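Visitor: pasted the sequence and its predicted model underneath.
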Amino acid sequence: IRYGAEMGYCLKLLAIGQKDKQNRISLRVHPSFIGERNRLARVDGPFNAISIFASAVGQLMYYGRGAGMMPAASAVVADIIDVALGNCAITFRHLRLQPRDKVALLIDKIGNLISRFYIRIMCKDQPGVIAQWSKILADHQISISGALQHEGTGPENTVPVVITTHPTQQKNITAALQDMEKLDAIGGKPVCIRIVDIPEDKD
């Protein structure tokens, strides 16, 4: 988290739904680095937010308390009242839910997801280490956007190195991380977090 903050990012747990030009849907929930100036970066404590970006209106955001004793209780009680009044049947009848097998055809595989990535590796303090992991990234068609390394060494004479990438497919990153773990010059398992560039209004 500290290294991400140094690079201008804030760590948030996001649930993301996206539709591409081919109407393929990407659905996922994971920790994400987002720009520290983004409005979602300022959502903390019991507050939750929903951010929607539409081509005609730009970014829309719904913000309020969604966690904690009273907010959670009010939502549960509201659902119970809806069931008691019979509103749920009316709501779900108008949703026009599609069969699961039909919906599954619209969901894109996670390996096809295109994103930027934050990678932290613990490199042994020896010559040629940078060349080794940078070659692995190049072999998997991954371009480096930025890198961060501080002076000094940590446990077992290792140095933390942080890399951010340009947009690439998830399957490329997964394969590259597997190859990095095999390097004797890298200690432990690399840390990988997706960087989510949330669209914002330009004006």
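Guide: Thanks, I have it.
Visitor: going forward, measure contacts and count neighbours with C-alpha atoms only.
Guide: Will do.
Visitor: so what touches the helix or strand Ala138 falls within?
Guide: Using DSSP states H and E, Ala138 sits within helix 129-139. Residues from elsewhere that reach helix 129-139, judged by Cα atoms under 8 Å, 6 or more residues apart in numbering: 123, 143, 176, 179-180, 185.
Visitor: mark which of those residues are buried, thanks.
Guide: 123, 143, 176, 180, 185 (16 or more other Cα atoms under 10 Å).
Visitor: what's the distance between the third one and Thr168?
Guide: Looking back up the chat, that one is Ala176. 11 Å (Cα to Cα, to the nearest Å).
Visitor: now for the buried ones among the contacts of helix 129-139: which two are most distant?
Guide: Pairwise distances across these peak at 20.9 Å for Ser143 and Ala185 (criterion: Cα to Cα).
Visitor: adding another structure so you can compare the two:
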Amino acid sequence: MKAISIGMLGLGTVGSGVVTIIENHQDKLMHQVGCPIKIKKILVNNINKPRAVEIPQELLTTNANEILEDPEIDVVIEVMGGVDHTKGYLLKALQQKKHVVTANKDLMAVYGTELHTVAAENGCDLFYEASVAGGIPILRSLVDGLASDRILKMMGIVNGTTNFILTKMTKQGAAYAEVLKEAQELGFAEADPTSDVGGLDAARKMTILATLGFSMKVDLDDVKVQGITQITEDDLKYAKQLGYTMKLLGIASRDEDDKVEVSVQPTLLPENHPLASVNDEYNAVYVFGDAVGETMFYGPGAGSLPTATSVVSDLVGVIKNMRLGVNGRSAVTPQYPKKLKSADEIFSKYFLRLHVYDEVGTFADITGIFSKHKVSFEKILQMPLKRKETAEIVLVTHHASLKDYEEILNELKDLPAVKEIKCSYRVERGERG
């Protein structure tokens, strides 16, 4: 039985996990694929750097061409990160008829379609299960497990850093800056957390999920993105008082005309919703299918071994395809042309906090604006503020179009009775619509 030779680009946290699994699970892998799996070469920046796994030095190289141009290497595993430079490596690997497994969400969100095209042209597999939600097999489930269904909506907690921060803020009543610092000290947040807390990391993952789930080419620029940096302890306190939990949710939905909406934003969920109990660094994706109904995929969203498990599972898939002679046939071109919902086709409930001047007629003026747009209230709280002659109004609307709601916000800003709009968030019930 000829061994399958692997070349790896990168040997960081995930790469070390991949090496560990391939070495420690060789018997299991042999049983799965029917042949040995051998790591032949690994690209690193510094050969002499101390590492989490013991690697013979002769396996390490600083020259990518020793992997990309080696005719004996069958599969390239990319776990080095980066976008444009890494794209060049993967294009060369595919052009050299090497199959590719990657954990790179940034790359796949931006260049996935191009890489898939080149892979198909060269009869190669391109798998990227680990690019979304770490150890959760969500992409494979969408492409294979739910292949016969029509996916209507996906809601996901797909960024562990922000979920950790929001969990701590909710449970401890702590300020955002304080919890972010703790997350950085524990290694859950990067020194520069902008991509995570600004929502961009989650947006890249939702781009991939929407493209696969809806069989439609969704671009990163199509995703409306709002991060968590403006969330305060008061927002979370009032949300809890009204029976909600705050999560940074990726939301992708489509209607019966195959128009889609994809967004990442802080969202309130009822406390009894399954996603509301997903805490700390864990991820979960809630999927609504026309036939299957509601399903949820839950697990660790990051970490060396969980993410490496997804990488090696993709590797097993590639090798099985090699033995069957069906490589390069798994990529399915998008079935539907991209059609994005307009603001008047996106409907949701909304949570709104206002500071107002406590004067006769103030509430009537506010309700008048909502009534004009035919938007009614589901829940209302009104409390006096410490500062004289001001009050706080917290309300949750019934369903309204995004167009109407944005017009309401603009009119409230111009209303003399409104001192300040403190915050505004989407509210999800969890139904398919």
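Guide: Structure received. The shown structure was predicted, so the numbers you read here are calculated from the model rather than taken from an experiment.
Visitor: mind jotting down where the strands sit in the stretch 151-300 of the second structure?
Guide: Ranges of strands in the stretch 151-300 of the second structure, per DSSP state E, counting those that start in this stretch, are 151-157, 224-225, 244-254, 260-270, 282-289, 293-300.
Visitor: so where is the shortest one in the first structure?
Guide: Mapped onto the first structure using TM-score structural alignment, strand 224-225 of the second structure covers no residues at all.
Visitor: who are the packing partners of the longest helix along the second structure?
Guide: Ordering each helix of the second structure by length in residues (DSSP state H) puts helix 304-324 first. The contact analysis (3 or more Cα pairs under 8 Å, 6 or more residues apart in numbering; DSSP states H and E) places helix 304-324 of the second structure against helix 13-24, helix 26-33, strand 99-102.
Visitor: what's the shortest one aligned against in the first structure?
Guide: Read that as strand 99-102 of the second structure. By TM-score structural alignment, strand 99-102 of the second structure lines up with nothing in the first structure.
Visitor: any buried residues in the next helix or strand after that strand, and which?
Guide: As assigned by DSSP H and E, the chain's next helix or strand after strand 99-102 of the second structure is helix 105-121. Using 16+ other Cα under 10 Å as the test for burial, helix 105-121 of the second structure gives 105-110, 112-113, 115-120.
Visitor: now do stretch 139-156 of the first structure
Guide: 140, 142-144.
Visitor: can you name the two of these that sit furthest apart?
Guide: Between all members of those, the farthest pair (by Cα to Cα) comes out as His140 and Ile144, at 11.6 Å.
Visitor: ok, the residue most central in space within the first structure to Leu14 of the first structure distance?
Guide: Taking Cα atoms, centre = their mean, the centroid of the first structure lies closest to Ser32, which sits 3.4 Å from it. According to Cα to Cα, Ser32 of the first structure stands 6 Å off from Leu14 of the first structure.
Visitor: again with Leu113 of the first structure
Guide: Counting by Cα to Cα, the gap from Leu113 of the first structure to Leu14 of the first structure is 15 Å.
Visitor: same deal with Val162 of the first structure?
Guide: The separation that Val162 of the first structure has from Leu14 of the first structure, given Cα to Cα, amounts to 22 Å.
Visitor: what's the burial count for the equivalent of His30 of the first structure over in the second structure?
Guide: Using TM-score structural alignment, the partner of His30 of the first structure in the second structure is Gln265. Neighbourhood size, Gln265 of the second structure [other Cα atoms under 10 Å]: 21.
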